[in-house]
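Enquirer: Sequence first, predicted model second:
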Amino acid sequence: MGYLGFTCLKNAICSLNVVYMMVGFLLMGVAVWGKSYGIVSSIHVIGGVIAVGFFLLLISIMGLYGAIKHHQVLLFFYMAILLLLFLIQFGMSCACLALRREQQENLLRASWGLMANDTRISLERHLNCCGLLNTTEDMEDFKKDVQLCNAACKDTKKCFTCGDVMLKRAGEALKILGGIGLFFSFTEILGAWLVMRFRNLKDPRANPSAFL
């Protein structure tokens, strides 16, 4: 029974880390795909997504190796990192679910203002829109953006603003992101609990006199 319990926990931790590894590869693959197809041209955005995917990949490798070798030090740091990630991801997921439209507009304005012209042009061409928001407070910036815009809809003079296009889907997207974030945050707390129990078990095949 002791061997079965040890093996079951070990396999559960390994399976969880394989999932994290796949998510890490997926994030890096999506970033490279977005860059190659010109969907996002900002090196900062691409680099950020790749960094997150690479970090998740490293964490999953640490957990996988620690579980296979029953390495006490690696498992301890892995558990601590999972708990930290849980707190960060849980807070961010709750913030996504609670974000109002006015706050979304303010965030869009701030993000739009930090974008390079090439990134804005690429985004407008991909979304087939021009400018951010056609409101009184954004009028001057909107006119400048329209002059630089080369989206296909500009010739038809029936362009929507990029702010309207993004905000139309923002509520649903934030709910999806918040829900997925909450789900994965609870898998992290589950992983930390499994590791805590696994660390306290003695490997039945190990030398009885070995230090654990």
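Expert: Yep, that arrived.
Enquirer: okay, CA-based contacts and neighbour counts for the rest of this
Expert: Noted.
Enquirer: Longest helix in the protein, please.
Expert: helix 162-199 (DSSP state H).
Enquirer: Below is an additional structure, to be compared with the one above:
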Amino acid sequence: MVCGGFTCSKNALCSLNVVYMLVGLLLIGVAAWGKGFGIVSSIHIIGGVIAVGVFLLLIAIVGLIGALNHHQVMLFFYMVILFLVFLFQFGVSCSCLAMNREQQEKLLNATWGMMGNGTRGALEKQLDCCGLFNTTASQAQFVSEVQSCIAPCKGTKKCYTCGGLMLQHSAEALQILGGVGLFFSFTEILGVWLAVRYRNQKDPRANPSAFL
């Protein structure tokens, strides 16, 4: 049967959802591995990565079952949710690719403010830095952060700011994150297109007089 027929659409949609399931399991596994080896100590980061992995896994399971059974309702909800995920991921990816240095500093400030003391301490120890940015506007806060800093460099009094170190690699990280997100967003719109096409195709093994 030519590609674009019922069987081809079914196999393509099943294959795409199997890939999504593997990515979801990979996210869950990496988060658990990072927590187990102490690479990431923040329960919020671990929980967020696991939540994304579980969500992707559930969506992939719904899509896979819908594709195998040609289930109209499951395929409908699958393509609607996947399209919403595509819109969100496409917007975030484009924002990452277009973010300049000033916007990166604002994002780091906002993220640093939401971190708990334990997460900040773990980050300072891992990067061997103290505080975020040593600016005039936040001088008092920076002094307080340095006093509570547990990084090894504190004893040498030659500590860099964590914000400065992160900004050195943030542009490259945002480019990679935006590029990967943009790539996966196009696979999601491919999944939506396949689901729409597959829903409107007639199962050749079904009763010819039955409704879709």
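Expert: Received it, and whenever you're ready, just let me know what you need. What you see is a predicted model; the values in this text were computed from it and never measured.
Enquirer: Now the TM-score, please.
Expert: Laid over one another, the chains give 0.94 as their TM-score (TM-score structural alignment, normalised by the length of structure 1), with 212 aligned residues with a Cα RMSD of 1.6 Å.
Enquirer: returning to what we had before: which other helices and strands contact the longest helix of structure 1?
Expert: Counting contacts by 3 or more Cα pairs under 8 Å, 6 or more residues apart in numbering; DSSP states H and E, helix 162-199 of structure 1 packs against helix 2-36, helix 72-98, helix 101-114, helix 117-127.
Enquirer: What is the subsequent helix or strand relative to the last one?
Expert: Okay, so that is helix 117-127 of structure 1. Remark: after helix 117-127 of structure 1, the chain's next helix or strand is helix 139-148, criterion DSSP states H and E.
Enquirer: average distance between that following helix and structure 2?
Expert: Superposed on structure 2, helix 139-148 of structure 1 shows a mean distance to its aligned partners of 1.4 Å (mean Cα distance after the TM-score superposition for structure 1).
Enquirer: from the chain's centre, how far out does that helix sit?
Expert: Averaging C-alpha positions (Cα atoms, centre = their mean, to the nearest Å) puts helix 139-148 of structure 1 32 Å from its chain's average.
Enquirer: Tell me which residues touch residue 80 of structure 2, please.
Expert: residue 192 (Cα atoms under 8 Å, 6 or more residues apart in numbering).
Enquirer: any idea how far it lies from residue 103 of structure 2?
Expert: For residue 80 of structure 2, the distance to residue 103 of structure 2 equals 32 Å [Cα to Cα, to the nearest Å].
Enquirer: before we move on, what about residue 121 of structure 2?
Expert: Counting by Cα to Cα - residue 121 of structure 2 and residue 103 of structure 2 are separated by 24 Å.
Enquirer: Those two: which is more packed in?
Expert: Per other Cα atoms under 10 Å, whichever of residue 121 of structure 2 and residue 103 has more neighbours is residue 121, with 22 against 11.
Enquirer: So the more buried one is in contact with residue 146, correct?
Expert: No: judged on Cα atoms under 8 Å, residue 121 of structure 2 makes no contact with residue 146 at a distance of 10.5 Å.
Enquirer: can you tell me how far the residue nearest the centre of structure 2 sits from residue 26 of structure 2?
Expert: The centroid of structure 2 falls nearest to residue 52 when counting by Cα atoms, centre = their mean (6.7 Å). The gap separating residue 52 of structure 2 from residue 26 of structure 2 is 11 Å, by Cα to Cα.
Enquirer: And residue 4 of structure 2, by the same measure?
Expert: Taking Cα to Cα, one finds residue 4 of structure 2 at 30 Å from residue 26 of structure 2.
Enquirer: try residue 177 of structure 2
Expert: From residue 177 of structure 2 to residue 26 of structure 2 the distance is 17 Å (Cα to Cα).
Enquirer: same question, residue 183 of structure 2
Expert: If you go by Cα to Cα, the gap between residue 183 of structure 2 and residue 26 of structure 2 works out to 17 Å.
Enquirer: before we move on, what about residue 168 of structure 2?
Expert: 28 Å.
Enquirer: Between these two, point out the one with more neighbours.
Expert: residue 26 (14 against 10).
Enquirer: Now for the residue lying closest to the more buried one once chain neighbours are set aside: which residues touch it?
Expert: Take residue 26 of structure 2 and drop its neighbours on the chain: the residue closest to it by Cα to Cα, 6 or more residues apart in numbering is residue 53, 7.6 Å away. Shown in contact with residue 53 of structure 2 (Cα under 8 Å, 6+ apart): 23, 24, 25, 26, 27, 28.
Enquirer: Kindly report the same for residue 145 of structure 2.
Expert: 130, 131.
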